[in-house]
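Enquirer: Could you look at this predicted model? Sequence included:
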Amino acid sequence: MGDTQEFYYEPDEGEQLSTAVVTAIAKAHDEGAIDQKWLISDDINTDALDGLFQERNLKMTLQFEADTTTATITADTSGNPIIKIESHR
């Protein structure tokens, strides 16, 4: 296993959180979102994930392991999610 590298991703307005996580993990691994072999639905309930920050006014942190990464989602001061990916490849 290689060194841990950090990558941050801020979803665009209206971008589903599950899509943003897939994009962030792909970018952290220097892959295209469609080209990666990992499927978010294998590890995460995407409907539940999308609903967590839907109102964009929550103050929370969510962390989970996915595709040799640690994904941490926090809300900024406006309640918008920021995704931190720690790649363990």
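Expert: Sure thing, it's come through. Fair warning: this is a prediction, and the values are worked out from it, not measured in the lab.
Enquirer: CA atoms for contacts and neighbours, from now on please.
Expert: Will do.
Enquirer: Residue 73 and residue 81 touch, don't they?
Expert: Yes. The pair residue 73 / residue 81 is scored as a contact, 6.2 Å apart, by Cα atoms under 8 Å.
Enquirer: Put this next to the previous one:
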Amino acid sequence: MKIHQILKNYNARGKENAMTTERLMELSGLTRREIVAQVKEERKHHFIGSTFQRNGGYYRPANFREIEDYNRQREQRIKLAALTMRPTRWLNKRRGQEGRM
């Protein structure tokens, strides 16, 4: 059964009703790694939010505000990742010019 459908069937709507990975594992018979992979695949067609609040878990949005908040958090993570890559890009560029570090 698809994760999105499980979340729908068990009314995991909104962050406050997020379903833990452990519960999804029980209901789906999938491992933690398989849950993550399945969610990644299903996100191509459905919004499946994730949260680290309380016990964390996955949820369907309760409203558009939750979708906006989720997007804002993801964008912040992307910006942070880009900042952490600056030094390695600089080193790679320098290495390419000099052939060493």
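Expert: Thanks, I have it. These figures come from a predicted structure and were not determined experimentally.
Enquirer: Work out the TM-score between the chains.
Expert: Overlay of the two chains. TM-score (TM-score structural alignment, normalised by the length of the first structure): 0.25; 44 aligned residues with a Cα RMSD of 4.6 Å.
Enquirer: And residue 73 and residue 81 of the first structure? Which one has more around it.
Expert: Using other Cα atoms under 10 Å as the criterion, residue 73 of the first structure and residue 81 rank with residue 81 on top: 27 against 23.
Enquirer: From the contact counts, what lies against the helix or strand containing residue 83 of the second structure?
Expert: Element membership for residue 83 of the second structure (DSSP states H and E) is helix 64-98. Applying 3 or more Cα pairs under 8 Å, 6 or more residues apart in numbering; DSSP states H and E, we find helix 64-98 of the second structure packed against no helix or strand.
Enquirer: In it, which residues are buried?
Expert: 67, 70 (16 or more other Cα atoms under 10 Å).
Enquirer: What of stretch 22-31 of the first structure?
Expert: Buried residues in stretch 22-31 of the first structure (16+ other Cα under 10 Å): 22-29.
Enquirer: so of those, which ones are in helices?
Expert: Under the assignment DSSP state H, the buried residues of stretch 22-31 of the first structure contribute 22-28 to helices.
Enquirer: thinking again about what came up before, can the buried residues of stretch 22-31 of the first structure go into JSON lines with extra columns for distance to residue 66 of the first structure?
Expert: Shown next, in JSON lines, are the buried residues of stretch 22-31 of the first structure (distance: Cα to Cα, whole Å):
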{"residue": "22", "distance to residue 66 of the first structure": "10"}
{"residue": "23", "distance to residue 66 of the first structure": "13"}
{"residue": "24", "distance to residue 66 of the first structure": "11"}
{"residue": "25", "distance to residue 66 of the first structure": "8"}
{"residue": "26", "distance to residue 66 of the first structure": "11"}
{"residue": "27", "distance to residue 66 of the first structure": "14"}
{"residue": "28", "distance to residue 66 of the first structure": "12"}
{"residue": "29", "distance to residue 66 of the first structure": "12"}
